[in-house]
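Asks: Pasted the sequence and its predicted model underneath.
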Amino acid sequence: MQDTVCISSLILLSLPTTYRRKTCIDNTLIDLNSAIKFSQEEFELLHSIQKSPKIVKMTVKALCRRDATLLTAVADLKYILRKLNNQKTSLFKSLAEALRKRILERPQPMTAILQYLHNPEEYFKENAKTR
């Protein structure tokens, strides 16, 4: 398990460098007469993949704080969903959909009660948006 985490981290660390050097990579593949060609869409996917761990990492850090509550967890999850929805790739849309599905599996009534008690006006505004 430790090796998998280490390898994943190394891959994620190398993505920005790979994206920055896309012109060099393309030129090298041409010089080598390689059958492998990268399209602009593939490089854009690489760029979007490197954003994903940053968004998730920030949210996980917020969820793991000592002063985190159910209300802050709800806010953090809304934040990550908003960030994932703002990205226009199918990868992020599928991540957001999987997260939404998982959130709906959790007990919602307790969360709704806490949100209402904390700020009734915001609770009603939020519910009006989702309907």
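Replies: The structure has been received and is ready for your questions.
Asks: use CA for all of it now, contacts and neighbours both
Replies: Will do.
Asks: can you pull out the strands in the chain?
Replies: Taking DSSP state E as the criterion, the chain contains no strands.
Asks: where's the residue nearest in space to the middle of it relative to I80, distance?
Replies: Among the residues of the chain, the one closest to the centroid is S52, at 4.1 Å (C-alpha atoms, centre = their mean). Here S52 is placed at a distance of 10 Å from I80 (C-alpha to C-alpha, to the nearest Å).
Asks: again with C6
Replies: Relative to I80, and taking C-alpha to C-alpha, C6 is found at 24 Å.
Asks: just the helices in this protein please.
Replies: Assigned by DSSP state H, the chain shows helices spanning 2-20, 22-31, 40-63, 70-86, 90-104, 108-118, 120-130.
Asks: quick one: contacts of the third one?
Replies: In other words, helix 40-63. By C-alpha atoms under 8 Å, 6 or more residues apart in numbering, the residues outside helix 40-63 that reach it are 12, 15-16, 19, 22, 68, 72-73, 76-77, 79-80, 83-84, 87, 89, 92.
Asks: Below is structure B, check it against A:
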Amino acid sequence: MTAENCLRILNERLSKFDISLETDIVAIVTDGPNVMIKVGRLVCAEQQLCLAHGINLAVCDVLYKKHNYLQDSPTSDDMDDNNDDDHLEDLDCSESGLILMSQNDLAREHIPELTQDENIKELIEKVRKVVIYFKRSPLKNETVLQKYVKIEHGKELSLLLDCKTRWNSLLTMLERFYLLKSCIQKALIDLNHPICLEDVEFELVNKIVDVLTPIKLTVEAICRRDANLCTADAALNFLIKQLSSKNSALAKKIKTCLVDRIKQRRSDNLTGVLNYLQNPRKDEENQLLSELEWHNLFPVPTGFTEKANKEYC
């Protein structure tokens, strides 16, 4: 669909509620493909690219390999639209993030592969094999694994299998797996299972969970119904601080990708002015980034602040 067709459909829908896109809508939030960026150029309203989507893409930039996926041939309208947008960067390019795929895609094995960094791929595949092993054998799960789970936790807690197209489901699987660490080790020994997970591997599982948990919390905060650009900046601030405090290559790589994604999507005019109006005398010494200049990531429009400072003082 072209940007013009998208606007036509949107205007038709809004007209049913007697709402005008030109006079009644102040701002719009979209994801980042070329067609939506062009929509933002064509409307009078301010455009804000989805920050939560940017965070998800940043995680997938690190956790999953980049692939060239087959795409359907574009229509003539799409080709014209793409020619107009050659200078635009597709912020949601499939090569830069995790693809949400249909069953047909899955059947063609268009599934993103985990990165090789820090042996993450091998470890997670091993975790998946253990989870699948107990899920496919209810008898072994009930009589062996759950026996130890009930003793340690006082109730049944099943292992959870992730969906390969959702990184947050990977976090859920690893959280439960680490929680049942000792139970799993005992059960595998009792069953003489060929897979043996050492303590160092469980520590890597915990390290991955430790990195992904604040990311999940940040996405949830940004997606709240009462969230605004100020609270989104605060949530992103929190996330960068958390990642900076973790001494792992995984955290550093995700933070680097996250900073790039934020720069692509954050609206300096909207967010910067709103933050300044909320707290014009913010202590710039108390920043959360040591290796990056604060204003490079969370800038306030210079002309506005200089004028406001003179009037404020």
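Replies: That came through, no problem. All figures in this text were calculated on a predicted structure; none of them were measured in a lab.
Asks: Who has more neighbours out of C6 and I80 of structure 1?
Replies: I80 (19 against 11; other C-alpha atoms under 10 Å).
Asks: Now check that one against structure 2: what is it aligned to?
Replies: Under the alignment by TM-score structural alignment, I80 of structure 1 pairs with L239 in structure 2.
Asks: which residues does that match contact?
Replies: P214, I215, T218.
Asks: What residue in structure 1 is paired with the last one?
Replies: It stands for T218 of structure 2. Checking TM-score structural alignment: T218 of structure 2 goes with T59.
Asks: Could you report the neighbour count for that match?
Replies: Around T59 of structure 1 there are 18 residues (other C-alpha under 10 Å).
Asks: what does D283 of structure 2 give?
Replies: So D283 of structure 2, with other C-alpha under 10 Å, has 8 neighbours.
Asks: I'd like the distance between it and A107 of structure 2.
Replies: 54 Å.
Asks: next one: Q278 of structure 2
Replies: From Q278 of structure 2 to A107 of structure 2 the distance is 51 Å (C-alpha to C-alpha).
Asks: Likewise for K140 of structure 2?
Replies: 30 Å.
Asks: more crowded one of the two?
Replies: Using other C-alpha under 10 Å as the criterion, K140 of structure 2 and A107 rank with K140 on top: 16 against 10.
Asks: What separation do you get for the more buried one and L188 of structure 2?
Replies: Distance from K140 of structure 2 to L188 of structure 2, by C-alpha to C-alpha: 10 Å.
Asks: what does K310 of structure 2 align to in structure 1?
Replies: Aligned partner of K310 of structure 2 by TM-score structural alignment: none.
Asks: burial count for K310 of structure 2?
Replies: Around K310 of structure 2 there are 8 residues (other C-alpha under 10 Å).
Asks: And T302 of structure 2, by the same measure?
Replies: Counted with other C-alpha under 10 Å, T302 of structure 2 comes out at 11.
Asks: Ok, T89 of structure 1 next?
Replies: 14.
Asks: Aligned counterpart of V209 of structure 2 in structure 1, please.
Replies: Aligned partner of V209 of structure 2 by TM-score structural alignment: Q50.
Asks: Three-state assignment for V29 of structure 2, please.
Replies: strand (DSSP: H, G, I helix; E, B strand; the rest coil).
Asks: Distance check, N206 of structure 2 against Y178 of structure 2.
Replies: 7 Å.
Asks: Equivalent analysis for D78 of structure 2, please.
Replies: From D78 of structure 2 over to Y178 of structure 2 (counting by C-alpha to C-alpha), the distance is 47 Å.
Asks: In terms of neighbours, single out the busier of those two.
Replies: Using other C-alpha under 10 Å, the more surrounded residue of D78 of structure 2 and Y178 is Y178, with 19 against 15.
Asks: wait, doesn't L95 of structure 1 sit right on R82?
Replies: No. Counting by C-alpha atoms under 8 Å, L95 of structure 1 sits too far from R82 to count as a contact (11.6 Å).
Asks: Show me which of these two is the more surrounded one.
Replies: Here L95 of structure 1 and R82 are compared on neighbour count by other C-alpha under 10 Å; more neighbours surround L95, at 15 against 12.
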